[in-house]
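Novice: Sequence plus the predicted model coming up.
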Amino acid sequence: MAKLDGMIWKIKSFDALTTQELYAILRLRAEVFVVEQNCAYQDLDNSDQKALHLMGTDEEGRLLAYTRIFEPGIKFAEASIGRVVTSPLARGTGAGRALMEQSVAELQQHFGVIPIRIGAQQYLQRFYTSLGFEQTSDTYMEDGIPHIEMLRP
């Protein structure tokens, strides 16, 4: 566990997650991706078991930020980061940028300094570009939301 900007970071494989951690992850993903974004979709996609799970919590243990990290060949030919989500409690605090910076650092620590591909919601293009990602696809619809693929070489 490392502290960064008041956030406590943990990364675990699926099998290492506690039931409480898994519940908090699924609850946050449902809160934001299903309820807040009004998008009925199958979040449980049988990929959680293949991912590393990065969790950012506050000192009270509340999950404020989360991503899934994949080695190359699972989601894309390249390594990837997905299910990027920050709690409404953490919005506007820089938690999203800290989450992505920590995700890139963890991915590089586990798999080396290699290209990273993401499927990003199109409205976040500027944010991801500021983190070194470049758009590599036309806009496509995923679960009713415009997305683009982006690559960090």
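Specialist: Cool, the structure landed.

Novice: going forward, measure contacts and count neighbours with C-alpha atoms only.
Specialist: Will do.

Novice: How many residues are close by residue 23?
Specialist: Using other CA atoms under 10 Å, residue 23 is surrounded by 12 other residues.

Novice: Let me see the ranges of the helices in the chain.
Specialist: With DSSP state H as the definition, the chain shows helices at residue ranges 19-29, 95-111, 125-129.

Novice: putting a second one here so we can go through both:
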Amino acid sequence: MSSFVVREAALADLPPAVLYALLRLRVDVFVVEQECAYPELDGRDLEPDCVHVWAESGGVPVAALRVLRDPDGRGRIGRVATAPASRGAGVAGTLVRRALELLDGDEVVLDAQAHLVDWYARFGFVAQGEEFLEDRIPHRTMVRPADVVGSSTGG
């Protein structure tokens, strides 16, 4: 894969074509590839503190995630999606590290697909609770405690 550039923006600051490309990537991965008919547009992108973080290669988004605040004040990383051709190149890891920087030492939660639990553990996340199904895919809630030393250096 060619090199990539990491970008971030609030929804109001995203050019329409970039927003479209980010949403298209998420739909291509979560709805089409994973065959999950669900409401991808869940309203959380509209929250005032939502930050979209993505990687571009050749001006095209190849991976994306969003950074949110849950009602309990914890940070949340969600909608982590990587285009198939860019998987295994470290792009998603770079985005997760950036998301952790944006959340600045706060406790962070995410709902990981079960096969990615070990991958997220490299960033200091610990599985909590029982496995659950979300759109027929096994998931685990994972929490990264506040101020975990070295957690943002995972690969």
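Specialist: Looks like it came in fine. Everything quoted here is computed from the prediction, not taken from an experiment.

Novice: With distance to residue 138 of structure 1 as added columns, please give the helices of structure 1 in a markdown table.
Specialist: As requested, the helices of structure 1 are exported to a markdown table (distance: least, CA to CA, whole Å):
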| stretch | distance to residue 138 of structure 1 |
| --- | --- |
| helix 19-29 | 26 |
| helix 95-111 | 23 |
| helix 125-129 | 12 |
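
Novice: of all these, which lies closest to residue 4 of structure 1?
Specialist: helix 95-111 (7.8 Å; CA to CA).

Novice: Mind listing what's buried along the closest one?
Specialist: Neighbour counts over helix 95-111 of structure 1 (16 or more other CA atoms under 10 Å) mark 95-96, 98-100, 102-104, 106-108 as buried.

Novice: Can you pick out the most distant pair from those residues?
Specialist: For the buried residues of helix 95-111 of structure 1, the farthest-apart pair by CA to CA is 95 and 108; their separation is 19.7 Å.

Novice: counterpart of residue 12 of structure 2 in structure 1?
Specialist: Using TM-score structural alignment, the equivalent of residue 12 of structure 2 in structure 1 is residue 15.

Novice: Verify the stated contact: its match with residue 49.
Specialist: Yes. Counting by CA atoms under 8 Å, residue 15 of structure 1 touches residue 49, with 7.4 Å between them.

Novice: Structure 1: which residue goes with residue 101 of structure 2?
Specialist: With TM-score structural alignment as the criterion, residue 101 of structure 2 matches residue 105.

Novice: how much space is there between residue 69 of structure 1 and residue 76 of structure 1?
Specialist: Counting by CA to CA, to the nearest Å, the separation of residue 69 of structure 1 from residue 76 of structure 1 is 12 Å.
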